[in-house]
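pasting the sequence and the predicted coordinates here, then a few questions.
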Amino acid sequence: MAAVVILGNGDGHAGRRALTPDEADRLAITRFRNYQAGGRAMTISVPGTAGTLVISGSIDYRGKRGYGVVHGTGRDTSSDGLIEWTSTTVLVRPMPDAPATAPAAPPASGWYGRPLRTAGSSLDSSLAIALGLGSDRPDNAELLPQNGAAWTGRAEVRGHQADVMTGPDARTKAGTSGTVRYWIGADGTMYRVQATVASEPQPVVIDFDTHRYVPVRPVPGTTPTR
C-alpha cells in the first residue's frame, strides 16, 4: 500500500501513483457535487507579473455565472472592483475603494462588458477554469485513470482532510496548459483546485468555502444564462 503523507505546507506532494477505485469515483463526482450544491463560495488567486489578483465571490453552477469582488495583492488598485462573468462574457465595475465582499445585489450602473478571452489572459483563463468546475453529470470513473488522472498525496485544507489528485490532461480545456490538481474530501467535495495557465508560470489557485455563499444575481440589464 502506498504511504499516506499529510504535508505541513498543504501542497499535497507525496509521490504519484494510480488512483484506487474509490479515489477515481470521488474524482468523477467532484464537479457534479458542485452542481448538486447549486453554487459555491470561492476565492480565486490569479498570478500576474504585476502582482496577484484575488477574486472573492460565488459561482452559480446551475446558472453558469460567477460574481465577486477583485482586489490586487502586491500591485496597485487599478484592477480593483466588482466582476461578473459567464462562459462568454466578462463584466467589470472599477472601484478604487472596493469593499471586502461584493454586495449581494450588483449595482445597476457603472459596468463595462467585453467578451471572455480564450487565450492570452490569466484572469480570463482563471474565470473559465472556475466556471468549468461544475457539471450536471459525473465523469466516467473508469476513463479517468486511462486519461492520466493520478493520486499525488494528502493534505489539510481549512480543517478538511483531502486527497490530492491530478485530473486528466487538461491541455484541451480552455485556458489550461497542463494537468489540474484537485483537493477532494472523503465524500467527493472539492476544497481546492490548482491549474497552470498558458500565459503565466505560476498556477491559478481556487479555494472553496472561504466565506459564506451568496446567490449570484445577474447584473441589471443582462440576461441570465440557462
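Great, that's in hand.

can we go C-alpha only for contacts and neighbour counts from here?
Will do.

in stretch 123-139, which residues are buried?
123-131, 133-135, 138-139 (16 or more other Cα atoms under 10 Å).

wait, I meant stretch 75-95
Buried, per 16+ other Cα under 10 Å, within stretch 75-95: 77, 79-87, 90-95.

quick check, nearest of these to Val69?
Checking these against Val69 with Cα to Cα, the nearest one is Leu82 at 4.4 Å.

please name the nearest non-neighbouring residue to that closest one.
Take Leu82 and drop its neighbours on the chain: the residue closest to it by Cα to Cα, 6 or more residues apart in numbering is Val69, 4.4 Å away.

could the buried residues of stretch 123-139 go into TSV alongside distance to Asp163?
Listed next are the buried residues of stretch 123-139 as TSV, based on distance: Cα to Cα, whole Å:
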residue	distance to Asp163
Leu123	27
Asp124	28
Ser125	25
Ser126	22
Leu127	24
Ala128	24
Ile129	20
Ala130	20
Leu131	22
Leu133	17
Gly134	19
Ser135	20
Pro138	18
Asp139	18
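
these in helices, which ones?
Counted as lying in helices by DSSP state H, out of the buried residues of stretch 123-139, are 123-131.

tally of neighbours for Thr20?
Burial of Thr20 is recorded as 12 neighbouring residues (other Cα atoms under 10 Å).

so how far is Trp183 from it?
15 Å (Cα to Cα, to the nearest Å).

correct me if wrong: Val157 contacts Met190.
No - taking contacts as Cα atoms under 8 Å, Val157 lies outside contact range of Met190: 10.3 Å.

pasting the second one now:
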Amino acid sequence: MAAATVFLVAGGGSGPSGPRALTSDEANRLAIARFRNYEAHGRAVTITVPGTAGGLIVTGSVDYRGKLGYGVVHGTGRGTSSDGLIEWTATSVFVHPMANAPARAPASPPRSGWYRRPLQSTGSALDSSLAIALRLGSDRPDNSQLLPQNGAAWWGRDQVGGHRVDVMTGPSSRDRPDTAGSVRYWIGSDGTMYRVRVSVASESQPVVIDFDTQKYAPVKPVPGVRSAR
C-alpha cells in the first residue's frame, strides 16, 4: 500500500500509555491522516532535527500536491554555518546560506544564491527528515484494515497546540517486518495529523515534525526546481 513509503521509516520513543489494538475509528483516522495533508494542499511545519554536534530546526511549509518543501534553517547548540533558506524535493536539496537567517522564510524565495545537491538517502539526519516530511501526504487514504493487521497500535491521548489527539504507532512495512511501532503519530478526532516522531539511523534521538506551528505559506519553486504538479 502507499503508506509503506512513510511507515517503513524507523523511529521510537516511549508513549503516554498503552499499547493496545486500534479500534475501527482509530484505524480509519490513521488511514486518512496523510490524505488530510494532501487534501489541505499543504501544511506549515517545524522540523526538529537531532545532531550530536547540535541540532537543526527547519521552519516552513510543505506543499503535498507539488511535493515541495521550503523554509528556513537555524542551528541549535551549534554555530550558524548551516543557517539559511532551504527548498527540497524527493531527490534534491537547494540551500541558500545566510549569516543572519530570518525567523521565517520570505514568501518569495531569492532568485539567486542557491546551491543544489542531491538529497541523501542515508547518513544525513537533515535529509532523512526532509524526505520524511514530504512523504506525510498521499493522494488517497491508506487501507484501514491493513494497518492494525500489520502492527499499528494506540498508545494514549495527548494535547498538541491546543488540540486533543490520540497517539498511534504505524505498522510494519512489507520489507521490514520488525518496524511496527517505530513511527509515532499524534492524530486529531477528524484524522488531522499534528505531530510525527520518527528515528533516523544516523542519530540516537528522534526527528520531530510539528504541524500548524505558524500560518501555511504557499511554496514557490526556486530557480531550477520543478513542482510535481
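The structure has been received and is ready for your questions. Since this is a predicted model, take the numbers as computed values, not measurements.

which bit of the first structure covers the longest helix seen in the second structure?
Ranked by residue count and defined by DSSP H, the top helix of the second structure is helix 24-39. Aligned by TM-score structural alignment, helix 24-39 of the second structure falls on residues 21-36 of the first structure.

can you check stretch 93-109 of the second structure too?
Counting by TM-score structural alignment, stretch 93-109 of the second structure falls onto residues 90-106 of the first structure.

for stretch 190-209 of the second structure, same thing?
Going by TM-score structural alignment: stretch 190-209 of the second structure matches residues 187-206.

check the separation of the first and last residues in the matching stretch.
End-to-end for stretch 187-206 of the first structure, by Cα to Cα: 19 Å.

which part of the first structure matches stretch 64-81 of the second structure?
The aligned range for stretch 64-81 of the second structure is 61-78, by TM-score structural alignment.

surely Ala33 of the second structure and Met193 touch.
Yes - counting by Cα under 8 Å, Met193 is a contact partner of Ala33 of the second structure at 5.6 Å.

common neighbours of those two, please.
Taking Cα atoms under 8 Å, 6 or more residues apart in numbering as the contact criterion, the common neighbours of Ala33 of the second structure and Met193 are Ile187.

show me where the first structure has its strands.
Along the first structure, counting by DSSP state E, strands occupy 39-46, 52-60, 65-73, 81-85, 89-94, 112-115, 150-157, 160-166, 176-184, 190-197, 204-208.

between the ones you listed, which one is nearest to Thr225 of the first structure?
The nearest among those, by Cα to Cα, is strand 65-73 at 7.2 Å.

check the mean deviation of the closest one from the second structure.
Strand 65-73 of the first structure differs from its equivalent in the second structure by a mean of 0.3 Å after superposition (mean Cα distance after the TM-score superposition for the first structure).

counting by contacts, list what that strand packs against.
strand 52-60, strand 81-85 (3 or more Cα pairs under 8 Å, 6 or more residues apart in numbering; DSSP states H and E).

buried set for it?
Applying 16+ other Cα under 10 Å to strand 65-73 of the first structure flags 65-72 as buried.

mind putting the ones in helices among the buried residues of stretch 123-139 of the first structure in a markdown table, distance to Ala14 of the first structure included?
Below are those laid out as a markdown table (distance: Cα to Cα, whole Å):
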| residue | distance to Ala14 of the first structure |
| --- | --- |
| Leu123 | 30 |
| Asp124 | 31 |
| Ser125 | 28 |
| Ser126 | 26 |
| Leu127 | 29 |
| Ala128 | 29 |
| Ile129 | 25 |
| Ala130 | 25 |
| Leu131 | 29 |
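
from the residues you listed, which is closest to Thr210 of the first structure?
Ala130 (14.5 Å).

which residues touch the nearest residue to Asp63 of the second structure once chain neighbours are set aside?
Leaving aside its sequence neighbours, Asp63 of the second structure sits nearest to Gly42 (Cα to Cα, 6+ apart; 4.2 Å). Counting by Cα under 8 Å, 6+ apart, Gly42 of the second structure touches 61-65, 216, 218.

give me the number of residues near Gln205 of the second structure?
18.

same deal with the one 5 residues further on?
As a burial measure, Asp210 of the second structure scores 22 neighbours (other Cα under 10 Å).

tell me how many other residues crowd the counterpart of Pro220 of the first structure in the second structure.
Superposed on the second structure with TM-score structural alignment, Pro220 of the first structure falls opposite Pro223. By other Cα under 10 Å, 13 other residues sit near Pro223 of the second structure.
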